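Q: kindly return the folded structure for what I paste below:
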Amino acid sequence: MTMKFSIDQLRVFATAAKSDSFGAAALDLGISQPAVRKSISQLETALGVELFNRTRDKITLTGNGIALLSDTLNVLEKVEHFNAKLDFIKKAHS
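A: Sure, this is the predicted structure:
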């Protein structure tokens, strides 16, 4: 099975889910607001579901976004664990 989304897109989703706007998420991530919007849009297209309700002033998670957030956080935690283990292995063999 080919992944249709990236770990970076999941990071953007998780950060935006904790925020009340894409602008706030952009500040937290150190990227532009258009980059956050594009990443979320591409992720939603890849998944085939909307993750956020958007108004002019704020964002809220849809039911689908709520349902996927916990798994997203688990995936990101596993990726961090993987990277830490990989760093340990590399240092042990250098």
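
Q: CA atoms for contacts and neighbours, from now on please.
A: Will do.

Q: other SSEs contacting the helix or strand that contains Asp71?
A: Using DSSP states H and E, Asp71 sits within helix 63-92. In terms of contacts (3 or more Cα pairs under 8 Å, 6 or more residues apart in numbering; DSSP states H and E), helix 63-92 is packed against helix 7-18.

Q: which residues are contacting the helix it packs on?
A: 22, 24-25, 28-29, 36, 39-40, 43, 60-61, 69, 72-73, 76 (Cα atoms under 8 Å, 6 or more residues apart in numbering).

Q: another one to check against the first:
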Amino acid sequence: MLRNLLALCQITQITQRTISTASRRHFENKVVEKQKLFQEDNGIPVHLKGGVADALLYSTTMVLTVGGTAYAIYQLAMASFPKKQD
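A: Model prediction:
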């Protein structure tokens, strides 16, 4: 039992050492480019300046919001006028 625990400790130390010494990827800093894009005064709302993906997310959100509101109003109307029993 103790031997297994010691072996597990050694394995985790080796794994941790190989993970921490692995070469790190260097990413290009794009913050300055994004700041220029979002601070530019071109008449586009800030929530749509990200491009097609932002426009698609905005449209989907609006459709779901309007559809959900209409459905909620429909359900309230159906609940306020119960069916007559024969």
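
Q: TM-score for these two?
A: Superposed pair, TM-score by TM-score structural alignment, normalised by the length of structure 2: 0.39. Supporting alignment: 43 aligned residues with a Cα RMSD of 2.7 Å.

Q: sorry, back to before: neighbour-wise, which of the contacts of helix 7-18 of structure 1 leads?
A: In terms of neighbour count, Phe22 stands highest of the contacts of helix 7-18 of structure 1 at 25 neighbours, by other Cα atoms under 10 Å.

Q: quick one: contacts for that residue?
A: Contacts of Phe22 of structure 1 by Cα under 8 Å, 6+ apart are 16, 33, 36-37, 58-59.

Q: which of those residues ranks first by neighbour count?
A: Most neighbours among the contacts of Phe22 of structure 1, by other Cα under 10 Å: Ala16, with 25 neighbours.

Q: so that one versus Gly23 of structure 1, what's the distance?
A: Counting by Cα to Cα, to the nearest Å, the gap from Ala16 of structure 1 to Gly23 of structure 1 is 9 Å.

Q: element containing Asn53 of structure 1?
A: Asn53 of structure 1 belongs to strand 52-54, assigned by DSSP H and E.

Q: same for that strand, what does it pack against?
A: Packing partners of strand 52-54 of structure 1 (3+ Cα pairs under 8 Å, 6+ apart): strand 59-61.
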